[in-house]
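Engineer: let me see the structure of the following:
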Amino acid sequence: MADIVSMAEAVAELVRDGDTVALEGFTHLIPMAAGREIIRQGRRDLTLVRMTPDLVYDQLIGAGCASKLVFSWGGNPGVGSLHRFRDAVEHGWPAPLALEEHSHAGMANRYVAGAAGLPFAVLRGYAGTDLATVTSTIKQITCPFTGEHLAAVPALNPDVTVIHAQRADRAGNVQLWGLVGVQKEAVLAARRTLVTVEEIVDELTPMPDAMVLPSWVVTAVAEVPGGAHPSYAQGYSERDNEFYAAWDAIARHRDSFQRWVREVVFA
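Structural biologist: From the prediction side, this is the model:
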């Protein structure tokens, strides 16, 4: 059964310096509050994994938490670049950032392989691209049955996966619905998992198309209302589009970003 704890306790117990950490969520249910807690606790040398790194990883990179990023797309959705991500890559500030780039399909299949306990995934991908020339974790293999040339990518097994969801019950069973990405696969692939939720309830009410993660795959649950802001949690909150636009100015310069960290993250 998953432990019901505070977010600060969960991060202190589960996220360690040098870990490979996945904070997953696609447009919706992004674990933003947990990312800020990792910053507050001063974690360092993290390998950050995410299919679509956006603001939460811009913040972690800018705060000096990361040494490597494994990803398939990065940006401020609908706005533009991630300036702290870009500064780390181009100028090594506040620390150099190594990159491992994949396609969306490659990342998703890596999680699936990790969740299934397989060493690698096979897909019809990367053909006609030069990603394999810069990403050592993309290999070509030949199908032993048909002779077809395919791409192989290693399984992803994060030390810690963090997601946000709508509800959990007091036994630690987690319920999420709406626009979801690879949260289930990222949780199943991880060694340890933290789920922040909008609320903890006595009983989970059935919802159309809802996904339930049983308590035995979850290490810890923390009740964090609004924990996805500025992304949204269907049924609980709406996307804060103004914040995404405002982030461009906040993150564009080191001084304004550091001021935001002091005044918001550590307030």
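Engineer: switch to C-alpha atoms for all contacts and neighbour counts from now on
Structural biologist: Fine.
Engineer: just the helices from the stretch 101-250 of the chain, written as ranges.
Structural biologist: Using DSSP state H, counting those that start in this stretch, the helices of the stretch 101-250 of the chain run over 104-116, 131-134, 183-189, 241-252.
Engineer: ok, residues contacting the second one?
Structural biologist: To tie it back to what came earlier, the one meant is helix 131-134. 101-102, 126, 138-139 (CA atoms under 8 Å, 6 or more residues apart in numbering).
Engineer: which of those fall within strands?
Structural biologist: 101, 139 (DSSP state E).
Engineer: mind giving me the ChimeraX select for the contacts of helix 131-134, buried ones only?
Structural biologist: In ChimeraX, a selection of the buried entries from the contacts of helix 131-134 looks like this (16 or more other CA atoms under 10 Å):
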select :101,102,126,138
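Engineer: quick check, nearest of the contacts of helix 131-134 to V11?
Structural biologist: The closest of the contacts of helix 131-134 to V11 turns out to be E101 (CA to CA; 26.6 Å).
Engineer: please give the structure of this sequence too, so both can be compared:
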Amino acid sequence: MTGKLITMRQAVERYVPDGCTIAIEGFTAFICFAAAHEIIRQRKRDLVLCRLTPDLIYDQMIAAGVARKLIFSYLGNPGVGSLHCIRRAVEQGVPRPLEIEEYSHFGMVGRYLAGASNLPFFPLRSYTGSDMPAANDLIRFVDSPYGDGSIAVVPPLKPDVTFVHAQRADVHGNTHLWGLLGTQKEVAFAADKVVIVAEEIVNEDVIRRDPNRTLIPGLIVDAVVHEPYGAHPSYVQGYYDRDNDFYLKWDESSRDQATTEAWLAEWVYDLPDRAAYLEKLGRETLDRLAPGTLMAEPVNYGQYR
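Structural biologist: Below you'll find the predicted structure:
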């Protein structure tokens, strides 16, 4: 039974039209580079990219010219330095001009929560004393109806589509996640269309036996893609570690637009899919990223009789 199972190529063709607003989240972990590379490969244009930390994934997408706007809350190559492609786009308009809309991390979380809950705004106190409201007129202040002064609010964020990477899912989209979750659940409930990208496709009874890990129910999922190592060079808890060497090498490759375009040609445009990417990456690299084993204790959920 195929259920909602499709290929990444089909998912991008079906759910990522030019000009749409897209979120590919994952806080350090679960960053779906496989989706980003397919979007680049299909030469999508005028996208609005939403993400707490743009990371290498949006640096690559912006270098490929797919985006017209970035909505974010921190800009940098984690543990390394600048994101040179985004900086070129903002400062020089290369390869095309980029509009930016900046928030704090909690501001972005609040936007997703408001979107997921269908609220008109999300209140937060962390902008008091900050210069950020002066740079973003969507961060506004209202009087609390409970008489405790002024409070900042941010508007809801409802992406047209989100790609959520996870450890495992069934063909209906019921999805298990564990580890450093970030805003995967919030963005899934906020988005209009949800594509789950899973390391493993498992039988429905595997999901049912561990309901507390089912962060995303199939009823909000539009499609499921099976894509092992789809989050490389980020990591997926229990499946592979973060490829720190890759992050360091990207800093070198991305400092110049010509070398960036050469990298995109070699690692994205000239490869038909993620399987070809993994073959090029090589077994030695994948073995180096093996996470080892540390099993959790089993839990007895009990059974009604």
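Engineer: TM-score for this pair?
Structural biologist: After superposition, the two chains reach a TM-score of 0.97 (TM-score structural alignment, normalised by the length of structure 1), with 267 aligned residues with a CA RMSD of 1.5 Å.
Engineer: hmm, back to that, make CSV out of the contacts of helix 131-134 of structure 1 and add distance to I61 of structure 1.
Structural biologist: CSV is the format used below for the contacts of helix 131-134 of structure 1 (distance: CA to CA, whole Å):
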residue, distance to I61 of structure 1
E101, 16
H102, 19
Y126, 27
I138, 25
K139, 28
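Engineer: leaving out the residues flanking it, which one is nearest to S82 of structure 2?
Structural biologist: G76 (4.8 Å; CA to CA, 6 or more residues apart in numbering).
Engineer: which residues touch the aligned partner of A63 of structure 2 in structure 1?
Structural biologist: In structure 1, the residue equivalent to A63 of structure 2 is G62, according to TM-score structural alignment. G62 of structure 1 makes contact with 84-85, 88, 93-94, 257, according to CA under 8 Å, 6+ apart.
Engineer: mind checking which of those residues are in helices?
Structural biologist: Those of these mapping onto helices are 84-85, 88, 257, per DSSP state H.
Engineer: looking at those residues, which one is closest to L213 of structure 1?
Structural biologist: L213 of structure 1 lies nearest to F85 out of the ones in helices among the contacts of G62 of structure 1, by CA to CA, at 31.7 Å.
Engineer: any idea how far the closest one is from A132 of structure 1?
Structural biologist: 22 Å (CA to CA, to the nearest Å).
Engineer: neighbour count for the two, which is higher?
Structural biologist: Neighbours per residue (other CA atoms under 10 Å) separate F85 of structure 1 from A132, with F85 holding more: 26 against 16.
Engineer: please name the nearest non-neighbouring residue to that one.
Structural biologist: Nearest one to F85 of structure 1, counting by CA to CA, 6+ apart, is D58 at 5.5 Å.
Engineer: wait, a helix at that neighbour?
Structural biologist: Yes: checked against DSSP: H, G, I helix; E, B strand; the rest coil, D58 of structure 1 lies within a helix.
Engineer: wait, it sits on L82?
Structural biologist: Yes: with contact defined as CA atoms under 8 Å, D58 of structure 1 and L82 form a contacting pair (6.0 Å).
Engineer: before we move on, back to that, give me the distance between the residue nearest to S82 of structure 2 and N244 of structure 2.
Structural biologist: For G76 of structure 2, the distance to N244 of structure 2 equals 14 Å [CA to CA].
Engineer: over to N77 of structure 2?
Structural biologist: As judged by CA to CA, N77 of structure 2 and N244 of structure 2 stand 11 Å apart.
Engineer: and these two? Which one has more around it.
Structural biologist: N77 (20 against 16).
Engineer: what's the burial count for the closest residue to D19 of structure 1 other than its chain neighbours?
Structural biologist: Leaving aside its chain neighbours, D19 of structure 1 sits nearest to L46 (5.2 Å; criterion: CA to CA, 6+ apart). By the criterion of other CA under 10 Å, L46 of structure 1 has 22 neighbours.
Engineer: show me the contacts for L46 of structure 1.
Structural biologist: 17-21, 65-68.
Engineer: switch to 6 Å and redo it
Structural biologist: Contact analysis of L46 of structure 1 by CA atoms under 6 Å, 6 or more residues apart in numbering lists 18-20, 66-67.
Engineer: also V48 of structure 2?
Structural biologist: 21, 67, 69-70.
Engineer: assumed it was part of a strand.
Structural biologist: Yes: looking at V48 of structure 2 with three-state DSSP, it is inside a strand.
Engineer: what distance do you get for it to I62 of structure 2?
Structural biologist: Counting by CA to CA - V48 of structure 2 and I62 of structure 2 are separated by 10 Å.
Engineer: cool, and H165 of structure 2?
Structural biologist: With distances taken as CA to CA, H165 of structure 2 is found 21 Å from I62 of structure 2.
Engineer: out of everything not next to it in sequence, what's closest to the aligned partner of R44 of structure 1 in structure 2?
Structural biologist: Using TM-score structural alignment as the criterion, R44 of structure 1 maps onto R45 of structure 2. Closest residue to R45 of structure 2 apart from its sequence neighbours, by CA to CA, 6+ apart: V66 at 4.4 Å.
Engineer: go on, I31 of structure 2?
Structural biologist: The shortest distance from I31 of structure 2 to any non-neighbouring residue, by CA to CA, 6+ apart, is to A231 (5.0 Å).
Engineer: residue in structure 1 matching that neighbour?
Structural biologist: Matched by TM-score structural alignment, A231 of structure 2 corresponds to A228 in structure 1.
Engineer: what do you get for Q257 of structure 2?
Structural biologist: Checking TM-score structural alignment: Q257 of structure 2 goes with R254.
Engineer: for V268 of structure 2, same thing?
Structural biologist: When structure 1 is aligned by TM-score structural alignment, the residue opposite V268 of structure 2 is V265.
Engineer: A152 of structure 2 reaches L138, doesn't it?
Structural biologist: No: the criterion here is CA atoms under 6 Å, and A152 of structure 2 misses it with L138 at 10.0 Å.
Engineer: of the two, give the one with the bigger neighbour count.
Structural biologist: A152 (20 against 14).
Engineer: mind listing what the closest residue in space to that one that isn't next to it in sequence touches?
Structural biologist: Among residues not flanking A152 of structure 2 along the chain, F141 sits closest, at 4.3 Å (CA to CA, 6+ apart). Applying CA under 6 Å, 6+ apart, one finds that F141 of structure 2 lies in contact with 151-153.
Engineer: equivalent analysis for T193 of structure 1, please.
Structural biologist: 160-162, 218-219.
Engineer: try V112 of structure 1
Structural biologist: With CA under 6 Å, 6+ apart, V112 of structure 1 has these contacts: E185.
Engineer: tell me which two of the ones in helices among the contacts of G62 of structure 1 sit farthest apart.
Structural biologist: A88 and F257 (13.2 Å).
Engineer: now F120 of structure 1: how far from T133 of structure 1?
Structural biologist: Per CA to CA, F120 of structure 1 is found 19 Å from T133 of structure 1.
Engineer: since that was my last question, I'll sign off now.
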